[in-house]
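1. below are the sequence and a predicted model for it; my questions follow.
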Amino acid sequence: MTGTESALVSAGWLHRRLDSTIVLDASVERSVDDNGQTVFAPGGEVFRTAHIPGARFADLFAVFSDPAAAVPFTRPTVAQMASAAQQLGITPSDEIVVYDQLSGAYAARVWLVLRSFGFDRARVLDGGFAQWVDQGYPVADGDASGETTEPRIEVHLRDLTGRAFIDLDEVRAVAVAEQSSTTLVCALRTPDYTGESGGARPGHIPGSVSVPYPDLLNDDGTFSTERTRKALQASGIDAGSEVILYCGGGINAAGAALAFDEAGYPLPRVYDGSMSEWRAHPELPLVTGPHPR
């Protein structure tokens, strides 16, 4: 866990403190296109349909990412994050809880972005919206009531990129090194890691091991310390290892980073561009098949 405090809160904890906590809904919309492929879009309509009362919508596509970047979900610039904080009415001193309505990885991504800008009191609702609903807590709909279209506060941020994110050059140096003290970990599902799922340039970054993000969760979608530790031990990752996580677009990797942290491991850094960026460089190698044990 980061510091001595868990980065997760329960639905009961949030319900008791709802009046004094800023809640961010990081939901996205998931659908299937005409080719049978799963596609994701901004979750504004998901939010308007149902959300935790008082929550503010955290748009992962246009606000908590740089919409002008070449790679989707690229971490926003300092200026973009300051603007987002003003629009949402949040400061680094606020108690913030983020959730989503899918796997928790989207909330974890917003959490990690916030942490990388000095929002050290940001945390994630364990089990997300599903846990909130399952425990019978109230649900609201419509637009958020607490947001404003005018900046309300001046926000000064720290740029702590290096403690949470890593770039292509650093990942490439680890991947091509004959020996490295850093472990590259792929948080994608096993068929994506091995290349069995197909697609353009399938496979994984050379030298990386497979620790799928879904394997780190309990059956109810909450984070599992036991399953996380078991998965890391099976992959030969000890508590002192320096880890770089990646996935398809930096989302599942953020969820895995939170799981590692909660299990007592050092917070890994996330390769921000992940496979979206790596695959876009044809000169960069990819490996298919399982990792040799």
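-> Alright, I've got the coordinates.

2. CA only for contacts and neighbour counts going forward, please
-> Will do.

3. next up, the contacts around residue 140.
-> Taking C-alpha atoms under 8 Å, 6 or more residues apart in numbering, we find residue 140 in contact with 50, 51, 52, 53.

4. what would these look like in TSV with neighbour count?
-> TSV is the format used below for those (neighbours: other C-alpha atoms under 10 Å):
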residue	neighbour count
50	16
51	27
52	22
53	17
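
5. got the residues you listed as CSV, with secondary structure and distance to residue 112 columns?
-> Shown next, in CSV, are those (DSSP: H, G, I helix; E, B strand; the rest coil; distance: C-alpha to C-alpha, whole Å):
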residue, secondary structure, distance to residue 112
50, coil, 24
51, strand, 21
52, coil, 21
53, coil, 23
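
6. okay, one more to line up with it:
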Amino acid sequence: MPARNELINTAELADILGHPTLRLFDCTTYLEYQPEGSGIPYIAVPGKHTFEAGHISGADFLDLQGEFSDQTTELRFMMPPVAQLEAAFGRHGIGADSQVVLYSIGSAMWATRFWWMLKSLGFDHVSVLDGGLDKWQAEGRAIETGSAKGYPPAKFTAKPKPGYFVGKQDVLAAGARRDTVVVNALVPQFFKGLEPGRYGRPGRIPGSVNVSAATLFDPQTKAFVPLADAEAKFAAQGIIKDKRVVAYCGGGISATIDLFLLHQLGYDNLTLYDASMSEWAKDASLPIETG
């Protein structure tokens, strides 16, 4: 299957700014990591302050934890009920005819998380801005300041697709399947359990391989690595197109960078362990591996 193109570059976005069907969103969240032993790995802070300090003209802001996550669980960023998402996306003006472009600051993972959510709801007119606001500003492109003006409300009708999210029992079973590869998107020291775990027990899901999301974009420009480079990184870990891929990380965010690039490469059988290590590391009944 040929590669998909759901990545938009800064020049392409500049050409369509102001188009009536464009719905452009800053998706940034900041994680304030807490001291070891505090009982919580981080506090999620919506990026409204940096949005108001500077954003691409016409953009609106999406608060992932505050408006687009399940509020009934102590786990952060979990996928909420479909009705909640329909109402929230509709409030932000996303309808059947919208062309959505997502971006974030520092890392594309906040944008790719929303991309994955929208795809799971059957909404396909969605792209991620390569390099996000970092690249946009580095090129000297104009920004505006102040609060979001927003878009007129619309009716967002979800058509949920199966298979986008899996739970811990599915992941446990996947480890024994030769047609499935489980990939961890965290940096190597957390994958190997060389540092105290932010989420509980240090280590990884047994049998999983490591393709760190941080290696899939340029640390300077924040743009994604070329697809050929990404494909080589995945192939080196045994991730090939005839296998099902289960991706995970700490809280279901950075793993969507891996999933985004795999999708761009034409992979079809992709899924996300939404609770990731935030759940797995705390559940003593589940096995864990280090080294």
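-> Sure, I can see it. Since this is a predicted model, take the numbers as computed values, not measurements.

7. ok, the contacts of residue 140 of structure 1 in structure 2, which still hold?
-> Contacts conserved in structure 2 for those, counting by both residues aligned by TM-score structural alignment, their matches' C-alpha atoms under 8 Å: 50, 51, 52, 53.

8. grab the nearest non-local neighbour of the third one.
-> Ranked by C-alpha to C-alpha, 6 or more residues apart in numbering and with sequence neighbours excluded, the top spatial neighbour of residue 52 of structure 1 is residue 139, at 5.2 Å.

9. counterpart of the one you found over in structure 2?
-> Counting by TM-score structural alignment, residue 139 of structure 1 lines up with residue 143 in structure 2.

10. wasn't residue 222 of structure 2 part of a strand?
-> No - Residue 222 of structure 2: not assigned to a strand; according to DSSP: H, G, I helix; E, B strand; the rest coil it is coil.

11. okay, now it: neighbour count?
-> Residue 222 of structure 2 has 21 neighbouring residues, counting by other C-alpha atoms under 10 Å.

12. so it makes contact with residue 134?
-> Yes - in this structure, residue 222 of structure 2 is within contact of residue 134 by C-alpha atoms under 8 Å, at 6.7 Å.

13. mutual contacts of the two, please.
-> With C-alpha under 8 Å, 6+ apart, residue 222 of structure 2 and residue 134 have common neighbours residue 106.

14. could you measure the residue nearest to residue 52 of structure 1 against residue 53 of structure 1, distance?
-> 6 Å (C-alpha to C-alpha, to the nearest Å).

15. next one: residue 266 of structure 1
-> Going from residue 266 of structure 1 to residue 53 of structure 1 by C-alpha to C-alpha gives 34 Å.

16. structure 2: helices as residue ranges?
-> Using DSSP state H, the helices of structure 2 run over residues 10-16, 48-53, 64-67, 82-91, 109-120, 132-138, 168-174, 188-191, 227-236, 255-264, 276-280.

17. so the fifth one aligns onto which residues of structure 1?
-> What that stands for is helix 109-120 of structure 2. Using TM-score structural alignment, helix 109-120 of structure 2 lines up with residues 105-116 of structure 1.

18. and what of the third one?
-> Structural correspondence for helix 64-67 of structure 2: residues 60-63 of structure 1, per TM-score structural alignment.

19. residues in contact with that stretch: which ones?
-> With contacts defined as C-alpha under 8 Å, 6+ apart, stretch 60-63 of structure 1 is touched by 26-28, 41-42, 67, 72-73, 76, 80-81, 84, 106, 110.

20. looking at the residues you listed, state which has the most neighbours.
-> residue 26 (32 neighbours).

21. and the match of helix 64-67 of structure 2, how far from the chain's centre?
-> Offset of stretch 60-63 of structure 1 from its chain centre (C-alpha atoms, centre = their mean, to the nearest Å): 13 Å.

22. and what of stretch 161-179 of structure 2?
-> Per C-alpha atoms, centre = their mean, the centroid offset for stretch 161-179 of structure 2 relative to its chain is 18 Å.

23. mean distance of the match of helix 109-120 of structure 2 to its aligned residues in structure 2, please.
-> Aligned to structure 2 and superposed, stretch 105-116 of structure 1 gives a mean residue distance of 0.6 Å (mean C-alpha distance after the TM-score superposition for structure 1).

24. ok, and what's touching that stretch?
-> In contact with stretch 105-116 of structure 1 (C-alpha under 8 Å, 6+ apart) are residues 25-28, 58, 60, 64, 75, 98-100, 120, 122-124, 158-165, 250-256, 258.

25. ok, now stretch 89-100 of structure 1?
-> With C-alpha under 8 Å, 6+ apart, stretch 89-100 of structure 1 has contacts from 9, 14, 20-28, 85, 106-108, 110-111, 118-126, 128-129, 147, 151-153, 155, 157.

26. among those residues, the buried ones, what's the ChimeraX command?
-> Here is the ChimeraX selection string for the buried members of these, based on 16 or more other C-alpha atoms under 10 Å:
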select :9,14,21,22,23,24,25,26,27,28,85,106,107,108,110,111,118,119,120,121,122,123,124,125,126,128,129,147,155,157
